[in-house]
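Undergrad: turn this into a structure:
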Amino acid sequence: MRPLSADDPREIGPYRLSALLGAGGMGRVYLGTGPDGGVAAVKAVRAEYAYDPGFRGRFARELELAGRVRGDFTPRVLAADPAGTPPWMATEYVAGPTLHDLVRETGPLPEAAVRFLARGTAAALDRVHGLGTVHRDLKPGNVMVSASGPQVIDFGVARALEDDGDEEVLVAGTPGYMAPEQVDGGGATAATDVFALGGVLVYAFTGTGPFGDGHPAAVVFRISHQEPVLGGVPEGLRGLVAACLARDPADRPSAARVLAELGGPV
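TA: Predicted coordinates for the structure are as follows:
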């Protein structure tokens, strides 16, 4: 959390902004206070997307789906305006770091903690898949760690960034957590989310993704041509994580199956 700069807005929609929570490829996220005094994470879209009518349409469609994703492990969408200047969305504020930052600061997590993380994340994915949509960009930076458990954020954001025209579809995802079919230009499915879940669990155990670090092109090459590195995953979970990271989507378990293998809902 950082103080606002001179270039940051002081208000977005009905929210009064007080701090910068983070920034990414899509935009910047602020801590906002609503008219009722409640706090929210307010994401403002970057200017290059804000003036793209195609993006605004996709953003509106994905917001409608994201608004239906409710549960213990997904922050609720509180308000949004895809037609605003800039387009924005506000979700429940999660008081805690991302899994990426937590592991980077404290080191790999113990098995009991990762099992709890896996159950919550799998439950969130199962709920989303049941609505007929997918996350498309699950990664350690999109899993928040709170006192009440993992919180999966940014449902629908990756889809809004895709070009859905007739000639080209841009692949949305993060190198290191993209499934082989995404790397090859295929569409995202529930199975690609499960692949990413396997990668997230490897990161939680080891501090690196299943295909290592380095230049994105090198990581993508390993995804397409090499097997994941699972040496740091405890024996009791290695088989399940390996199944999530199967090269063939048909060989991966569903999120519901992963949840069942871990003992069911928390």
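Undergrad: use CA for all of it now, contacts and neighbours both
TA: Noted.
Undergrad: which other helices and strands does the host helix or strand of residue 101 contact?
TA: Element membership of residue 101 [criterion: DSSP states H and E] is helix 99-106. Helices and strands touching helix 99-106, by 3 or more CA pairs under 8 Å, 6 or more residues apart in numbering; DSSP states H and E, are strand 143-146.
Undergrad: I have a second one here; can you model it like the first so I can compare?
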Amino acid sequence: MDSLSSVSVALSDIEGQIKDIFRALSNGYQKLEKMKDSNRQSRLLEELTGKMKECKRLIKDFDREIKEEESRNPPDTNRLLNEKKQSMIKELNSYVALRKTYANSLENKRVDLFDAGGGGGDVFAKENVQLASSMTNQQLVDSGNRMMDDTDQVIERSKKVVEDTINVGADTAAALKAQTEQMSRIVNELDSIHFSIKKASQLVKEIGRQVATDRCILALLFLIVCGVIAIIIVKLVHPGNKDIRDIPGLGPPALARKLLWDLN
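TA: Just a heads-up that it's a prediction; the model follows:
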């Protein structure tokens, strides 16, 4: 470890981040093993896939830093750094293999294709998952790159689905907003119509009351006119009738005027 005393701060920092991710992956797969709900397993597996993608990027940064500092470091340091890089790649590949195993298992659960007696699933797993201990360093690197490329493609497809979902959600939100505004305008128009109907009803009532009052006045006037006409007719027909003289409203007959010298 004395040969690694000249390692740069950048390499140490990258190595620390990779170790943190490996610890998170280890804890995550332990939790994944204990989970029974397929939906929770799928969500956790997506989170672990994102961490593996980040780890792949950090390993590439680590390799780039090694190449940049190769001329400044002694051969033993470069050898130890390359061995450390290969160890990181090997550990990451093991997590990638676990991810594929769990992904296949979840897929089999979704389509309900378990075959307890045939053992076809075991053969499929053996064909797709190669033990890391039986592979050379170059094979580990190539296999890890292929697996991580597959993971990147899956992540990109997932991102595309998320983007499409976000776009659909935005369109739906815009449509709901437009419908809400339209409903608000309709409610305002209904309020205006209700107010107009109420005012019209009050106006009709006022007109009705006024018409009723006018009718009462006209009826009263008609009765008065009829009474006056009847009195006049009776007066003309029976001028000597005393009862007619006593009718209220009619004045007594005028007295004959006599001159003063007639009295004398």
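Undergrad: so after superposing, what's the score?
TA: For these two chains in superposition, a TM-score of 0.29 is obtained (TM-score structural alignment, normalised by the length of the second structure); 128 aligned residues with a CA RMSD of 5.9 Å.
Undergrad: one step back: give the buried residues for the helix holding residue 101 of the first structure.
TA: By neighbour count on 16 or more other CA atoms under 10 Å, the buried set for helix 99-106 of the first structure is 99-100, 102-103.
Undergrad: now, among the residues you listed, which is nearest to residue 218 of the first structure?
TA: Nearest to residue 218 of the first structure out of the buried residues of helix 99-106 of the first structure is residue 100 (CA to CA; 20.5 Å).
Undergrad: so where do the strands sit in the first structure?
TA: 11-12, 15-23, 27-33, 39-45, 77-81, 88-92, 143-146, 149-152 (DSSP state E).
Undergrad: now render the ones you listed as a markdown table, adding distance to residue 196 of the first structure and mean neighbour count.
TA: Output for the strands of the first structure, formatted as a markdown table (distance: least, CA to CA, whole Å; neighbours: other CA atoms under 10 Å):
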| stretch | distance to residue 196 of the first structure | mean neighbour count |
| --- | --- | --- |
| strand 11-12 | 32 | 18 |
| strand 15-23 | 22 | 18 |
| strand 27-33 | 22 | 22 |
| strand 39-45 | 23 | 25 |
| strand 77-81 | 23 | 19 |
| strand 88-92 | 23 | 22 |
| strand 143-146 | 12 | 21 |
| strand 149-152 | 12 | 23 |
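Undergrad: okay, the ones you listed in CSV with distance to residue 217 of the first structure next?
TA: Putting those into CSV (distance: least, CA to CA, whole Å) gives the following:
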stretch, distance to residue 217 of the first structure
strand 11-12, 37
strand 15-23, 23
strand 27-33, 24
strand 39-45, 27
strand 77-81, 34
strand 88-92, 32
strand 143-146, 24
strand 149-152, 27
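Undergrad: residue 202 of the first structure: which of those strands is closest?
TA: Comparing those by CA to CA, strand 143-146 comes nearest, at 13.7 Å.
Undergrad: of all the strands of the first structure, which lies closest to residue 119 of the first structure?
TA: It is, among the strands of the first structure and with distance given as CA to CA, strand 149-152, at 9.1 Å.
Undergrad: what is that closest one packed up against?
TA: Helices and strands touching strand 149-152 of the first structure, by 3+ CA pairs under 8 Å, 6+ apart, are helix 111-130, strand 143-146.
Undergrad: what's the closest of those to residue 203 of the first structure?
TA: helix 111-130 (9.9 Å).
Undergrad: what helices or strands is the closest one leaning on?
TA: Counting contacts by 3+ CA pairs under 8 Å, 6+ apart, helix 111-130 of the first structure packs against strand 149-152, helix 190-206, helix 255-261.
Undergrad: tell me what angle that helix forms with helix 190-206.
TA: 160 degrees (axes from the mean of the first three to the mean of the last three CA atoms, to 10 degrees).
Undergrad: give the buried residues for helix 111-130 of the first structure.
TA: 114-129.
Undergrad: helix or strand for the spatially most central residue of the second structure, which one?
TA: Closest to where the C-alpha atoms of the second structure average out (CA atoms, centre = their mean) is residue 173, at 6.1 Å. Assessed by DSSP H and E, residue 173 of the second structure sits inside helix 137-237.
Undergrad: same deal with residue 85 of the second structure?
TA: helix 75-111.
Undergrad: next, the buried residues of that helix.
TA: By 16+ other CA under 10 Å, the buried positions in helix 75-111 of the second structure come out as 77-78, 81-82, 85-86, 88-97, 99-100, 102-103, 105-106.
Undergrad: OK, contacts around residue 43 of the first structure?
TA: 27-30, 88-90 (CA atoms under 8 Å, 6 or more residues apart in numbering).
Undergrad: skipping its backbone neighbours, what lies nearest it in space?
TA: Nearest residue to residue 43 of the first structure, sequence neighbours excluded (CA to CA, 6 or more residues apart in numbering): residue 29, at 4.3 Å.
Undergrad: what number of residues lie near residue 51 of the second structure?
TA: For residue 51 of the second structure, the neighbour count with other CA atoms under 10 Å is 17.
Undergrad: okay, the residue nearest to it when sequence neighbours are not counted and residue 158 of the second structure: tell me how far apart.
TA: Counting by CA to CA, 6+ apart, residue 21 is the residue found nearest to residue 51 of the second structure once chain neighbours are left out, at 6.6 Å. Per CA to CA, to the nearest Å, residue 21 of the second structure is found 21 Å from residue 158 of the second structure.
Undergrad: again with residue 201 of the second structure
TA: 63 Å.
Undergrad: repeat for residue 14 of the second structure
TA: Residue 14 of the second structure is 27 Å from residue 158 of the second structure, by CA to CA.
Undergrad: compare those two (neighbour count), which wins?
TA: Taking other CA under 10 Å, residue 14 of the second structure and residue 158 do not tie; residue 14 has more neighbours (17 against 13).
Undergrad: what about residue 32 of the second structure, neighbour count?
TA: 20.
Undergrad: that one reaches residue 44, doesn't it?
TA: Yes. Counting by CA atoms under 8 Å, residue 32 of the second structure sits close enough to residue 44 to count as a contact (7.1 Å).
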